[in-house]
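[1] just the structure for this:
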Amino acid sequence: MAGRNGLHIVMFPWLAFGHMIPYLEVSKGLAKRGHRISFISTPRSIERLPKLTPNLPPLITFVKLTLPQVANLPEGAEATSDVPFDKTQYLKKAFDGLEGSFASFLESSSPDLIIHDFTHHWIQPLAAKHGIPCAYFSIFNAQFLAFFGSPWLRMTGEDTRTDPEHFTVPLKWFPSPSNLAFRLFEILKMSESLSENVSGVSDLHRFSSVIQGSKFVVVRSCEEFEGDSLSILREKLYQIPVIPIGLLLPSENKDDDEWANINKWLDKQREGSVAYIAFGSEAELSKEELHEVALGLELSGFPFFWALRNPAGSEVDILPMLPSGFVSRTQGQGIMIICLGWAPQRRISEHPSVGVFLTHCGWSSVIEALAVGCPLVLLPLSNDQALIARLLVSKNIGVEIPRDERDGSFTRDSVAKSVRLVVVDTEGELQKAKAREMKEVFGDKARHDQYIDDFDQYLRNNHDSVKKITS
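    Sure, this is the predicted structure:
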C-alpha cells in the first residue's frame, strides 16, 4: 500500500501520445489522492512526455521497457507519431514483445492493480498468475465503445459483424433515429482493426479480449455529455462496472515564449474572425487533401492560424507540399507554424479573435475546444474520429465538411463554405450557441475533479472485493 493507505497502481498505455497523455493525467490525479503509480512505457516515449510539476507528490515512478526490434519498424520508432499509419502494425508486433519484460517487472513490484489500454491482450494472463486485477481505461469515448457492441457476444461468436459494411448502419441498441455509423471509406481505412495484421491479432480482438478480462472499465467521458451511451454500456452491453472518469482537461504551461508570439498575432485580429486549424500529431492528409484544405482556407478570406505538422514518421518537409504560391499569397491573411511539439491548443481556441476550430475530431482536441466554448468545423480523418463527428453533429455542436460517400474526397469550396457558415452565416448561430453551452460541461474543472474523487473512492471501497474475485 502507498501513502494515505493508497494502492500501488500500474498505468500502462498504448504507444500513442493521444493515449499516453490521458493516462498521465489520470496518474497525476491518483497520485494527488495518495496512490503510488508505476507508469510503464518505452524510454523515448517517456522522455517526450510533459514534465511533472514540482507540486505533485513524489508518487509517480516511470518504468522504461525497451521495445524489441522488429523487421520493417524504423529504427528508434517507439510511438505511433514515429511511423506512418501503415507501419503501426509493426509497432503493435514490437509492443507484444514487451510481454517478457513486463512479466519481470511484475515479479519484482507486486502492484495492487493494473490499468491498461486496448492493445494489451497478453497482460491479463500474466496478472492472473500473481493475483493482480486488471482494468481497461478507454481514452475512446463511451459512444465509440457502445458502437462496437458487447465484447462477450463478440468473443463467443454471437456478434458476427466483421465485414466493413456491417459498421455503416446504425445499431439496434441506439435509440432511433440515429446518425451513428461509419461511412464505407472510413471503415475501410480502419481495416487493420477488423482483421489480422502482421502482429497476428486484430485490434477488434485485442479490444474485446481486454474488456472481457477486466474487472471494470474506466472511460474518458462524463454523464452530462454521454449519459445515454454510458447507460447503454452498463445496461445492455457490458457485464462489468463502467466508470466515467471525467474529461481530463490537460494542464498547460502558461510561461511559454512560443505562446507569447502567437498571442501577439492573435491580439491584432478582429474578434471572432480567425480560423484555427490543427489535425493532431498523427493524422495524415494526402497531398490532394492538403491542397484542398489550404485552398479552402485561402478561399474563405478569413485570417487563419494553421498548426501544420510534418507527416508522422517522415523527414519530408510539409511546406513544399502545399499548393504553389500558397504561402506567398496568404502571408497577409494567415500564419502557419510547423509544430514539432505540442501546440498550446486550448489557449489558442479560447482567444477572443478565434471564431472557429477546424479539427480532425480527435477526442482530446474536441475536449480542449469545447472547454473554452470554441465552435467547430469537423474533418474526421481516422479511427474513432468519424463517430465523434457524428455525435457532435447530432447535438448541433459542429458542422462536418461534406465528403464524397465513395472515396471520402472533399473540395476547397466545401472547406471554405463550412468555415464561413460557422464564422459569419446566421445558419451557424446554433452551432456557436451550442459550443458556448458546452463550456459549462467541458470547462468545469471542479466537476471533472469530482469524477476523479469518485474513482478514488471506488478504488478504496472495492479493491478488496476485486482482489477476492481474482484469487
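
[2] make it CA atoms for all contacts and neighbour counts henceforth
    OK.

[3] how far away is the nearest residue to Arg234 once chain neighbours are set aside from Phe137?
    Distance criterion C-alpha to C-alpha, 6 or more residues apart in numbering; nearest residue to Arg234, sequence neighbours excluded, is Val242 at 6.2 Å. Distance of Val242 to Phe137, computed by C-alpha to C-alpha, to the nearest Å: 10 Å.

[4] can you check Arg36 too?
    Counting by C-alpha to C-alpha, the gap from Arg36 to Phe137 is 17 Å.

[5] same deal with Pro13?
    From Pro13 to Phe137 the distance is 9 Å (C-alpha to C-alpha).

[6] what sits in contact with each of these two?
    Common contact partners of Pro13 and Phe137 (C-alpha atoms under 8 Å, 6 or more residues apart in numbering): 116-117.

[7] please generate a structure for the following sequence too, so the two can be compared:
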Amino acid sequence: MADAKQLHIAMFPWLAFGHMIPYFELAKRIAQRGHRISFMSTPRNIQRLPKVPPNLSSQMNFVSLTLPHHDNLPHDAEATNDLPFHKIPYLKISCDKLQDSLAEFLQKFKPDWIIYDFIASWLPPITAKLGISSAFFSIFQAWSLCFGGSSSSAMINGKDPRTKLEDFTVPPPWVPFKTNVAFRLHEAKKIFDLYEMNDSGVTDMVRAGSVIDGCDVIAVRSCMEIELQWISLLGELHGKPVLPVGLLPPTAYDNRDTLEDNNWLTINDWLGKHEPKTVIYVAFGSELNLSQIELTELALGLELSGLPFFWALRNRDDTVVLPDGFEERVKGRGVVCTSWAPQLRILAHESGLIARVFTEKKVGIEIPRNEEDGVYTRKSVAETLRLVIAEEGGKIYRKKTNELRVLFADEQLHDQYIHKFVEFLENHRQVSNH
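    All right, here's what the predicted structure looks like:
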C-alpha cells in the first residue's frame, strides 16, 4: 500500500552461505520498498556478505551476534563452509545458543516481523510471547518441502507412513496429482539423515516442522511458472498462506569489490568467445561436497565430452582434488573457477546453457547413476552432455532450457513476486495492530 507505514523486519538465516545469500537478496528487495531491515548473523559471516548498495545502506542494519564457543568447532568457524560435513551438528548447537541474545534483541526493538530459517525451532514461542509476526523463508522450492508432509503430524510427531528407503523413491501418498518427482535410492539415503538424530539433539525434520508450525506465512524461493501445483499443495498441507518470492536473481549492484568485478570481466570475455548456447555451466552450490570419485569422474567426463565448460568449484574438503594434468589438458576449452563466481550473470549470458534436473519439464536430463550409491561414470557424463548440447535428440531440452533462461532473466516477473510478498507483510501488520 502506498501509504503503508515503514516496517521493521528482522532476518535470521541459518549459518550457511547457501542460505545467507538468498536471505540477503530478499532483504535488499524489501529495503528497496522503503522498509527497515535488521539482518542478524555472526561477525565473520557479516564481514563475508556482499556489500550493501549505497542507496540502501540507511535501510539495512547488521546485527552481530557472537557465536557461543563449542569445543568441537575450530576457533573461527561461523558457517558450514568453514567445516567438514561431520562437524555441522556442533555449529547447530552453537546456533541454538544464540536463542537468548536473539530474544533480547527482539524484546528490545520489537520488530514488526521476523523472517527466519529452518534452524530456529526455538523461535516460534518467543515471537508468540512478544506478539511479533513471523515468516519462514525456505531457500528450497515448494516440492521439496511438500515431501516432508504436514508439519504437525509427519514432521514433528513422527507419524510419517514412510518407514523404509523405498518409500521415498515414489511420490508421497499426500500428493494428489500425477508426478515423476521423487528421490533416487541413493538420494533417499541422504533424506533419511534429516529424520535421524544428530549431535545437535534435534533432527532437521523436527526443526523445519516446528518452524513451519509456528510461523504466520511460508515464503519460498520459487515462482508459479515453475511449480504452481506444489506451491498450492504446500499451503494445503500446512493450512497457511504460501507466497513465492521469485528466484531472487542478484540485483544490479552486485560488485563485491573491484577484484571480483574484474573477475566477471575476465569470465565474460571468455564466454564471448563461444557460440551461443554451447557452454556447460557446472555448479553445485556452496553446501554440497563432491567425493573424490564424483569429482574425478565429472572432470574426466567434461574432458571426454569435448565441449566448452565453466565449472564453479567450491569444495570444502581440501583432500578432494582434480585429476593430474586436467586443467592443462582442457585449457582454453574449460575454466575451473575456485573463487567467487557471479552465477546469475553467467546464466544470463547467451552462451551459458544450464542442465538442471527439471526432467518433468524437459529442461534438463539426469546423468545415469548407480541407483545404490549414486556414482556416475565419465562416459555417462560425456554422453549426456553431448546429447543435451549438440545432438539431434537433445533439441527439446535446448528449447525448454531457453524458455527457463528467459524466466530467470525476467526481472519484472520476480519484482512482482516481491511486491506481493511485501504487500502481505504490510497488510498483515495493519490488521494485527487493530
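
[8] before we move on, back to that, compare Val242 and Phe137 of structure 1 (neighbour count), which wins?
    Neighbour count, other C-alpha atoms under 10 Å: between Val242 of structure 1 and Phe137, Phe137 has more, with 29 against 20.

[9] isn't there a strand covering that one?
    Yes - under DSSP: H, G, I helix; E, B strand; the rest coil, Phe137 of structure 1 falls within a strand.

[10] wait, doesn't it sit right on Lys215?
    No - with contact defined as C-alpha atoms under 8 Å, Phe137 of structure 1 does not reach Lys215; the gap is 11.2 Å.

[11] just give me the neighbour total for Asn55 of structure 2.
    Neighbours of Asn55 of structure 2 using other C-alpha under 10 Å come to 9.

[12] map it across to structure 1 for me.
    Here Asn55 of structure 2 is matched to Asn55 in structure 1, going by TM-score structural alignment.

[13] which SSE is its match in?
    In the assignment (DSSP states H and E), Asn55 of structure 1 maps to no helix and no strand.

[14] repeat for Leu106 of structure 1
    Assigned by DSSP H and E, Leu106 of structure 1 falls in helix 99-109.

[15] burial count for Ser314 of structure 1?
    12.

[16] likewise Phe279 of structure 1?
    Using other C-alpha under 10 Å, Phe279 of structure 1 is surrounded by 21 other residues.

[17] in structure 2, what sits opposite it in the alignment?
    When structure 2 is aligned by TM-score structural alignment, Phe279 of structure 1 is paired with Phe284.

[18] for Arg346 of structure 1, same thing?
    Looks like Arg346 of structure 1 aligns to Leu344 there (TM-score structural alignment).

[19] would you confirm that its match contacts Pro249?
    Yes - look at Leu344 of structure 2 against Pro249 with C-alpha under 8 Å: they come within range, at 6.2 Å.

[20] who has more neighbours, those two?
    Set Leu344 of structure 2 next to Pro249 and count neighbours by other C-alpha under 10 Å: Pro249 wins out with 17 against 14.

[21] ok, now which ones touch the more buried one?
    So, once contact is read as C-alpha under 8 Å, 6+ apart, Pro249 of structure 2 ends up touching 25, 344, 408-409.
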